[in-house]
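Engineer: Provided below for reference: sequence and predicted model.
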Amino acid sequence: MTDAPRAGHGRYAYSPLPARPVYDWPGGRRLAVYLALNVECFAFGEGLGAELAPGGPQPDVLNYAWRDWGNRVGVFRLAELFDEVRLPASILVNSHVYRDCPGLMEVFRARGDEVVGHGRTNAERQGTLPEAEERALIAEATATLTAEEGRAPAGWLGPWISQSRVTPDLLAEAGYGYLLDWCHDDQPVWFRTRSGRILSVPYPQELNDIPSIVGRKDSGAQFAEMIVDGFDEMRERAEAAPLVMGIALHPYLVGQPHRLRPLRRALAHIAAHRDAVWLCRAGDVAAHAAALIPTISN
């Protein structure tokens, strides 16, 4: 009797965490923590977008304006918070933000934050496109970020965590060193591609304000408590193996005053342990891991 055939992705092999080699992050630390701030724009009267309340017929002014508040107000409050607690960030940015929100990205450029490719707009998914169109989307977004920031982004997160079966191949071929779309591990993992390999850096779907606040209807205080509990648990777990903890944020959600205040407490808790953990950016994790684990099978 033989097993029935099943579909697979072929990108990486199974590897249990306890069986892997142990290594350190810089300074002998074992837990890497990064903030992923999603700076996104949306089409008016069409396309995709998170909802505060069930949307009506287009144009859905209620939800469009709620999201737009994030780029006009909330994002600047979060930048101030990051300065206050002295935390770096990875800015996952739609390329249309440079066109639609002039002056916004200068705030994060001045902070020295990392800029990560995040498609053109979050009104669309890339994973539903034919390969040629997806390749063109990646090229267009990359060209804008490179021109605006003076360097090509090293990492990519698809809008809505959207990938086709060839997305890792297209990203590697476009020169990307890492992707953030997969949340299948607590350590970086090499992915096979048709032109070599690309590194997958852990990105959170639990410590992510959209699944938490929009999906499960958690309060800002509940989301902040999740961050604190997750950090404390990961810090203890990291004594046995190096781990990565990401926190995914969206300005129109946690930039709101009633959510910003508990978020401040959570980030201050993390910052208070800066001597024991590596407070970094996603690209820092990728660069360090790529140099450390070229021969580690995971």
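Structural biologist: Great, that's in hand. Computed from a prediction, not measured in an experiment: that's the story for all the values here. Numbers count the residues shown, from 1 in each chain.
Engineer: Please count neighbours and contacts with C-alpha atoms only from this point.
Structural biologist: Noted.
Engineer: What helix or strand is the spatially most central residue of the chain located in?
Structural biologist: Nearest residue to the geometric centre of the chain (C-alpha atoms, centre = their mean): residue 36, 4.7 Å. Per DSSP states H and E: residue 36 is located in strand 31-39.
Engineer: Report the buried residues of the helix or strand following that strand.
Structural biologist: Counting by DSSP H and E, the next helix or strand C-terminal to strand 31-39 is helix 61-69. Buried residues in helix 61-69, counting neighbours by 16 or more other C-alpha atoms under 10 Å, are found at 63, 64, 66, 67, 68, 69.
Engineer: Just list the residues touching residue 119, thanks.
Structural biologist: Shown in contact with residue 119 (C-alpha atoms under 8 Å, 6 or more residues apart in numbering): 93, 94, 95, 126, 137, 138, 141, 157, 158, 159.
Engineer: What count of nearby residues applies to the second one?
Structural biologist: What that stands for is residue 94. Counted with other C-alpha atoms under 10 Å, the neighbours of residue 94 add up to 27.
Engineer: do the same with the fourth one
Structural biologist: Residue neighbour count, defined by other C-alpha under 10 Å, stands at 24 for residue 126.
Engineer: Use this one as the comparison:
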Amino acid sequence: MPLQYPGRLPDHGRFDYLPITRRPAWRWPGGVGLAVYLGFNLEHFAFGEGLGAGIGPASPAPDVLNHAWREYGNRVGAWRCLETFDRLGLPAAALVNTALYDHCPELVAACVARGDELVGHGHTNAERQGVLAEGEERALLLACRERMQRESGRAPDGWLSPWISESRVTPDLLAETGYGYTLNWCHDDQPLPMRTRSGLPLWAVPYPQELNDIPMIVARAMDGRDFARMITDQLDEMLEQTAAPGAPALVMGIALHPYLVGQPYRLRHLRQALERVAAARDAGRVWLCTPGAIWHHARAQAAG
């Protein structure tokens, strides 16, 4: 008998395949081809339970070593990063665990005062979203929107799940609870619409899985100098990719966690990389913005 091949693989049905070489030609504001944003992850972790990145092997609860290391980001590292952003005139998207409103509301307030975009990032990064039942997940999405609106005067347009953990219906629930875009899907260098069961719109704005300090510094033990070099290499390459006439407009996100890049020796290298990004902005070569601004502009382009 002839060899029988299995059929089409299971698919999510959220979007179709479309190569980057076959996209409509459009540009970002100012006629530039590259949009750059900072995803500034502000997170809080339960003491003595739940998930969390570690500087060393996990210890039996209470794991003081790893909990205290992460808490350094909220007490020191985040403030040093904000000083750097201010010095260079960099906007940021603060990806906020709503547990911060109970723990260190001053930090969220500082981002609001800067005019940063607030993005929903769950209640705590000690928990995964994708394990929740549908009703519990919907309640989480609504509770985060309502808390951010009440505390900061703005409901988030975008969402990044803690640990990028999704259920089968997360995109559907995001659209149904009022979110306009998600950072969970990093399958492209352009923002693209996704299908949802209700037909309500939801966009995927690229969020970096590689240009991200957690997988690079924690998982791959990369030095801060090398991570900064990654940022400048990404910038240079994507500027080349978007330079030719008719080249597609692209997005470059930089994912930062202050308990990592807020460590003084890493911050020094990060600052040098961000100086390169700011110089590209000043030269009119990149649009330095937020994922919400990217979403708004891409929607307008799609609408014609």
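Structural biologist: Right, received. Where do you want to start? Note that the coordinates shown come from a computational prediction; the quantities given were computed from them, not determined experimentally.
Engineer: TM value for the aligned chains?
Structural biologist: The TM-score (TM-score structural alignment, normalised by the length of the first structure) is 0.97; 295 aligned residues with a C-alpha RMSD of 1.0 Å.
Engineer: Mind checking which of the contacts of residue 119 of the first structure are in strands?
Structural biologist: Using DSSP state E, the members of the contacts of residue 119 of the first structure that fall within strands are residue 93.
Engineer: which of the contacts of residue 119 of the first structure sit farthest apart?
Structural biologist: For those, the maximum inter-member distance is 14.7 Å, found between 93 and 126 (C-alpha to C-alpha).
Engineer: Of all pairs in the buried residues of helix 61-69 of the first structure, which one spans the longest distance?
Structural biologist: 63 and 69 (9.9 Å).
Engineer: Any chance you could list what contacts the strand holding residue 36 of the first structure?
Structural biologist: Outside strand 31-39 of the first structure, the residues touching it (C-alpha under 8 Å, 6+ apart) are 25, 71, 75, 88-94, 97, 234-235, 238, 242-251, 277-282, 285.
Engineer: try it again with 7 Å
Structural biologist: Contact with strand 31-39 of the first structure is made by 89-94, 235, 238, 242-250, 277-282, as judged by C-alpha atoms under 7 Å, 6 or more residues apart in numbering.
Engineer: residue ranges of the helices in the second structure, please?
Structural biologist: 64-72, 78-88, 100-103, 105-114, 134-152, 170-176, 213, 224-241, 258-261, 264-282, 291-303 (DSSP state H).
Engineer: How far off centre is the last one?
Structural biologist: In terms of C-alpha atoms, centre = their mean, to the nearest Å, the gap separating the centre of helix 291-303 of the second structure from the centre of its chain is 16 Å.
Engineer: With the first structure overlaid, report how far it is off on average.
Structural biologist: Superposing on the first structure and averaging over aligned pairs (mean C-alpha distance after the TM-score superposition for the first structure), helix 291-303 of the second structure comes out at 0.8 Å.
Engineer: Could you report the distance from the counterpart of the residue nearest to the centre of the first structure in the second structure to residue 301 of the second structure?
Structural biologist: When the second structure is aligned by TM-score structural alignment, residue 36 of the first structure is paired with residue 39. For residue 39 of the second structure, the distance to residue 301 of the second structure (C-alpha to C-alpha, to the nearest Å) stands at 23 Å.
Engineer: Ok, residue 197 of the second structure next?
Structural biologist: 24 Å.
Engineer: Need the counterpart of residue 169 of the first structure in the second structure.
Structural biologist: So residue 169 of the first structure corresponds to residue 172, using TM-score structural alignment.
Engineer: what about its match, how many neighbours?
Structural biologist: Per other C-alpha under 10 Å, the neighbour tally for residue 172 of the second structure reads 22.
Engineer: Tell me how many other residues surround the closest residue to it other than its chain neighbours.
Structural biologist: Nearest non-adjacent residue to residue 172 of the second structure, counting by C-alpha to C-alpha, 6 or more residues apart in numbering: residue 196, 5.0 Å away. A count of neighbours around residue 196 of the second structure, defined by other C-alpha under 10 Å, yields 20.
Engineer: and residue 196 of the second structure, what does it touch?
Structural biologist: Residue 196 of the second structure sits next to 14, 171, 172 when contact means C-alpha under 7 Å, 6+ apart.
Engineer: Which of these lies at the shortest distance from residue 23 of the second structure?
Structural biologist: Nearest to residue 23 of the second structure, judged by C-alpha to C-alpha, of the contacts of residue 196 of the second structure is residue 14 at 18.0 Å.
Engineer: Enumerate every residue touching the closest one.
Structural biologist: Going by C-alpha under 7 Å, 6+ apart, the list of residues near residue 14 of the second structure reads 194, 195, 196.
Engineer: counterpart of it in the first structure?
Structural biologist: Checking TM-score structural alignment: residue 14 of the second structure goes with residue 11.
Engineer: For that match, give its distance to residue 19 of the first structure.
Structural biologist: Here the criterion is C-alpha to C-alpha. By it, residue 11 of the first structure lies 19 Å from residue 19 of the first structure.
Engineer: thinking again about what came up before, out of the contacts of residue 196 of the second structure, which is nearest to residue 216 of the second structure?
Structural biologist: residue 171 (27.0 Å).
Engineer: and that closest one, what is it in contact with?
Structural biologist: So residue 171 of the second structure contacts residue 196 (C-alpha under 7 Å, 6+ apart).
Engineer: Distance check, it against residue 251 of the second structure.
Structural biologist: Distance from residue 171 of the second structure to residue 251 of the second structure, by C-alpha to C-alpha: 21 Å.
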